[in-house]
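**Q** What would the 3D arrangement of this be:
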Amino acid sequence: MHEMSLAQSIVEIVENTAEANNTRKVSKVKLIVGELAGVEMHALMQGLKIASQETPMEGAEIEIERPQGTAWCMMCQKTVPLHRRGDACPECGSYQLSINGGTEFRVSELELGDDE
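**A** Alright, predicted model coming up:
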């Protein structure tokens, strides 16, 4: 389950940022997780809940942006929506696709809270 290691990496990024900003509390974490990033969202959320215990991220609101998957179809010569890797082009049925969107995975924004 690689989602747990992803969650631990997110918590580490958040901890390092909080430390660099001399705060012990993060109130909100915004993530970008593309539709084709290969991440099972429920498992990631469970991993974040576990990994953030007793860290500045504990109890923080988590907001997730999910960019749509897209691919360049070599037959149609255009960008088409793609919801799962291995699917055919929705326009022509070709499998000659090159994924060009929806693979993002990153922390995009943090809201630091007030230390109490």
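**Q** CA atoms for contacts and neighbours, from now on please.
**A** OK.
**Q** where's Gly102 relative to Asn16, distance?
**A** Separation of Gly102 from Asn16 (C-alpha to C-alpha, to the nearest Å): 27 Å.
**Q** These two: who's more crowded?
**A** Ranked by neighbour count (other C-alpha atoms under 10 Å), Gly102 and Asn16 place Gly102 first, with 22 against 13.
**Q** Asn16: which element?
**A** Per DSSP states H and E: Asn16 is located in helix 2-20.
**Q** and for comparison, fold this next one:
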Amino acid sequence: MSLCEGVVQVLEDSARQQGFRTVKTVWLEIGALSGVEIEAMRFSFDVIKKGTLAEEARLEIVEVPGQAWCLPCAKNVTINQRFDACPDCGSYQLQVTGGEELRVKELEVE
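**A** Down below sits the predicted model:
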């Protein structure tokens, strides 16, 4: 719930700065490694948006895969969760490089 409250706060701050009145659609990028439960986010957003400028907004979620740099392979690989092995060589010497984000990617506003 607190993540959705933060998203609505970002929307309200943006509305003050940019002069829009309502939000029609919110696109959120959520990384596979962010620890955010997508269905919980959808439910929480529906609860939190009531009485705000996003009351009628639709939430669209863009899932971002986990990315890591494999030290032995010396290449970027896709991982599903932290502490996965490299899908190519099986090494656990991975440095996470992406998929941890939770950000407002785009808004449709009036």
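**Q** Overlay them and tell me the TM-score.
**A** Overlay of the two chains. TM-score (TM-score structural alignment, normalised by the length of the second structure): 0.91; 110 aligned residues with a C-alpha RMSD of 1.3 Å.
**Q** follow-up on the earlier one: where in the second structure does the helix or strand that the helix holding Asn16 of the first structure is followed by fall?
**A** Going down the chain from helix 2-20 of the first structure, the next helix or strand is strand 26-33, by DSSP H and E. Counting by TM-score structural alignment, strand 26-33 of the first structure lines up with residues 23-30 of the second structure.
**Q** which ones are touching the residue most central in space within the first structure?
**A** Per C-alpha atoms, centre = their mean, the C-alpha nearest to the average position across the first structure is that of Val33, at 2.5 Å. By C-alpha atoms under 8 Å, 6 or more residues apart in numbering, Val33 of the first structure lies in contact with Val39, Ile64, Glu65, Arg66, Pro67, Gly102, Thr103, Glu104, Phe105, Arg106.
**Q** coming back round to it: by how many degrees do the helix holding Asn16 of the first structure and strand 26-33 diverge?
**A** Here helix 2-20 of the first structure runs at an angle of 140 degrees relative to strand 26-33 (axes from the mean of the first three to the mean of the last three C-alpha atoms, to 10 degrees).
**Q** Okay, buried residues for helix 2-20 of the first structure please.
**A** Of all the residues in helix 2-20 of the first structure, those buried under the rule 16 or more other C-alpha atoms under 10 Å are Glu3, Met4, Leu6, Ala7, Gln8, Ile10, Val11, Glu12, Val14, Glu15, Thr17, Ala18.
**Q** residue in the second structure matching Gln77 of the first structure?
**A** Under the alignment (TM-score structural alignment), Gln77 of the first structure pairs with Ala74 of the second structure.
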